[in-house]
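Asker: Quick one: sequence plus predicted model below, questions after.
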Amino acid sequence: MPRVPQSAGRSDQLEIPSHRVRWGLRDMAFAGLTTLGLVGAGALLLAGGALLWPRLSALPLPANILVPAVFACEALLIIPAWLWGPRKYGGGWASLGLRACSVGKSLALLFLGFSAILLVNAAWDAARQRLGWPGQPDYLPVFGGGLQGLLVALLLGGAVAPAAEEIFFRGYIFAGLRERWGTGAAVVLSSILFSLAHATPGVFPPLFIIGAVFCLIYEHTDSLWPCVALHGAMNGLAFAVAYLSERFPDLVRGGM
């Protein structure tokens, strides 16, 4: 029986791209249903808590607690991605894209992605205003007033939510679709799901393009960290601008 040289076996293994994943459409369907279940359970808990609060406390329910709770619940997106991904097929967090990347290449793509997203947002905002369509709601007030509210918004909306969304939509959904149908179809389908998940029709088009930008950055860096960084930076910038507009309206309007 002929022997297979060990070096040949190692060579074959090295030819397999590091971003190859094993989960399929059925796994992603189960993950999606689990996500809907978790979101539904979270909504019921929040609604139940709001109804029961008057019986549990003499104090009124804080008006700024619901949206931060929803942002915090976004961390639950990681659970289905893990269950029907690395836990089932192995590979650890690296299989979801949490692996090292080239710093120079990542910085260049982050600059290009950041510039593209700013242009898309500016163009869509002008078009949206002419059409009379509603824009993205201002979530900053519901996190609380002042600097403390901004810090809470940056933590939940600028760190927790971006990390969870990138793991689910790019590290899990995009990677799984790419494995089955190729990069182009995966970019389109995962970006559609990403925009629909935000449930804000007035910003579906720019969110689709932003999702596509994140997909392409992941595709070219083979790492989710640049996507998380850019996603967090964009959310953080939006919260910072909202905060400055609230505190220094004349200065912000003058700068624009």
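Answerer: Perfect, I can see it now.
Asker: From here on, just use CA atoms for contacts and neighbour counts.
Answerer: OK.
Asker: right, and residue 53 touches residue 62 too?
Answerer: No - using CA atoms under 8 Å, residue 53 makes no contact with residue 62, being 10.1 Å away.
Asker: So for the two, which sits in the more crowded spot?
Answerer: residue 53 (14 against 10; other CA atoms under 10 Å).
Asker: Go ahead and list the helix or strand containing the more buried one.
Answerer: For residue 53, the element it lies in under DSSP states H and E is helix 25-56.
Asker: Over to residue 130?
Answerer: Using DSSP H and E, residue 130 sits in helix 103-131.
Asker: Show me what secondary structure element comes after that helix.
Answerer: Using DSSP H and E, the helix or strand that follows helix 103-131 in sequence is helix 146-155.
Asker: Other residues contacting that next one?
Answerer: Contacts to helix 146-155, defined as CA atoms under 8 Å, 6 or more residues apart in numbering, come from residues 68, 140, 141, 143, 144, 235, 236, 239, 240, 243.
Asker: For it, what is the distance to the chain centroid?
Answerer: Relative to its parent chain, helix 146-155 has a centroid offset of 19 Å by CA atoms, centre = their mean, to the nearest Å.
Asker: and the comparison structure, right after this:
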Amino acid sequence: MINERGWDMESLIRLLLGVILCMCAAVLIHTVVVTPEMAQTSAGRFLGFVINTGCLHVGILFVVHRFLKQQSIGWSAGFGLNKNGWGRAIVRGMVIGLLIAPLVMALQAGCHWLFTQAEVKAPRQEVVTTLVQTVQWDQRIYFGFIAIVIAPVVEEIMFRGVMYPALKYRGYGAAAVWGSAIIFAMMHGNLLSLIPLTLLGLLLIALYEWSGNLLTPIFAHSTFNAVNFALITFGQQWLKEIPGAS
């Protein structure tokens, strides 16, 4: 079980305002720096990705640090990082992440088939398109670092570490589970991935409840992203090497 911490309402409001400020800063800087012409190029899209991740991820981590400090709580106490040993939490997360990946990917494939049958167009997630079109390895390494290291930490802190318990311990159990999972999926901005990522969000909530240590869903999420990153980065090259594949 996770720590029964509903978080102070005033601090939650400040946290939300801080996150909104980070989002506004990302949009403003992106608009000023990345011109419409640049946005049509792979280099421009990569620059936009750097701006967005820098403002959002770094900014949110700073806001969360302030959020915890206002309540005189450390990171370990706030998210149970020492519960049952961090080593065990990490290993469990990685193993379960490997088990989750095929399940979510199978659901993604099923959704793609349904969309195709219904003749519904679902554009690929913008960040995936940018990654596929990226050929420079320094840029791919940056993508991998964000996807595998930074994004899981930030997203698990916000959705499982803060939003979920904040709603749950105010008596909104269903909203805590479904709300945090659906908003997590919607944040990725891709209709095709909405159901698969909602399932992922639900599984990560279950992991947090089971382990009581946020490191477990963080490393499960990280492993899931690592599998996807490897398939996107190397999968197309493997297909090219298979005779008759396209």
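Answerer: Structure's in. What do you need? Every value quoted in this text rests on a predicted model; they were computed, and no experiment measured them.
Asker: Got a TM-score for the two of them?
Answerer: Counting by TM-score structural alignment, normalised by the length of the second structure, the TM-score of this superposition works out to 0.79. Behind it: 232 aligned residues with a CA RMSD of 3.2 Å.
Asker: before we move on, back to that, is it possible to export the contacts of helix 146-155 of the first structure to JSON lines including neighbour count and distance to residue 151 of the first structure?
Answerer: Shown next, in JSON lines, are those (neighbours: other CA atoms under 10 Å; distance: CA to CA, whole Å):
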{"residue": "68", "neighbour count": "18", "distance to residue 151 of the first structure": "12"}
{"residue": "140", "neighbour count": "25", "distance to residue 151 of the first structure": "10"}
{"residue": "141", "neighbour count": "18", "distance to residue 151 of the first structure": "12"}
{"residue": "143", "neighbour count": "23", "distance to residue 151 of the first structure": "9"}
{"residue": "144", "neighbour count": "19", "distance to residue 151 of the first structure": "9"}
{"residue": "235", "neighbour count": "18", "distance to residue 151 of the first structure": "12"}
{"residue": "236", "neighbour count": "21", "distance to residue 151 of the first structure": "10"}
{"residue": "239", "neighbour count": "23", "distance to residue 151 of the first structure": "9"}
{"residue": "240", "neighbour count": "17", "distance to residue 151 of the first structure": "10"}
{"residue": "243", "neighbour count": "19", "distance to residue 151 of the first structure": "10"}
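Asker: would a markdown table of the residues you listed with distance to residue 167 of the first structure be doable?
Answerer: Below are those laid out as a markdown table (distance: CA to CA, whole Å):
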| residue | distance to residue 167 of the first structure |
| --- | --- |
| 68 | 20 |
| 140 | 24 |
| 141 | 27 |
| 143 | 24 |
| 144 | 28 |
| 235 | 16 |
| 236 | 18 |
| 239 | 22 |
| 240 | 24 |
| 243 | 28 |
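Asker: If we only consider the residues you listed, which is nearest to residue 186 of the first structure?
Answerer: Distance to residue 186 of the first structure across the contacts of helix 146-155 of the first structure (CA to CA) is lowest for residue 235, with 23.8 Å.
Asker: quick one: the counterpart of the closest one in the second structure from residue 219 of the second structure, how far?
Answerer: Aligned by TM-score structural alignment, residue 235 of the first structure pairs with residue 225 of the second structure. Separation of residue 225 of the second structure from residue 219 of the second structure (CA to CA, to the nearest Å) stands at 10 Å.
Asker: Same check on residue 161 of the second structure?
Answerer: On the measure of CA to CA, residue 161 of the second structure and residue 219 of the second structure end up 14 Å apart.
Asker: between the two, what contacts are shared?
Answerer: Common neighbours of residue 161 of the second structure and residue 219 (CA under 8 Å, 6+ apart) do not exist.
Asker: Residue 64 of the first structure in helix, strand or coil?
Answerer: Of the three states, residue 64 of the first structure takes coil under DSSP: H, G, I helix; E, B strand; the rest coil.
Asker: Could you check how far it is from residue 144 of the first structure?
Answerer: 6 Å.
Asker: Residue in the first structure paired with residue 210 of the second structure?
Answerer: With TM-score structural alignment as the criterion, residue 210 of the second structure lines up with residue 220 in the first structure.
Asker: Which helix or strand contains that match?
Answerer: Per DSSP H and E: residue 220 of the first structure is located in helix 204-221.
Asker: what's the next helix or strand along the chain from that helix in contact with?
Answerer: Sequence-wise, the next helix or strand downstream of helix 204-221 of the first structure (DSSP H and E) is helix 225-247. Outside of helix 225-247 of the first structure, the residues within contact range by CA under 8 Å, 6+ apart are 97-101, 106-107, 110, 113-114, 138, 140, 146, 150, 153-154, 157-159, 162-163, 166, 214, 217-218, 251-253.
Asker: other SSEs contacting the helix or strand that helix 225-247 of the first structure is followed by?
Answerer: Of the helices and strands lying after helix 225-247 of the first structure in sequence (DSSP H and E), the nearest is helix 249-255. When contacts are defined as 3 or more CA pairs under 8 Å, 6 or more residues apart in numbering; DSSP states H and E, helix 249-255 of the first structure packs onto helix 225-247.
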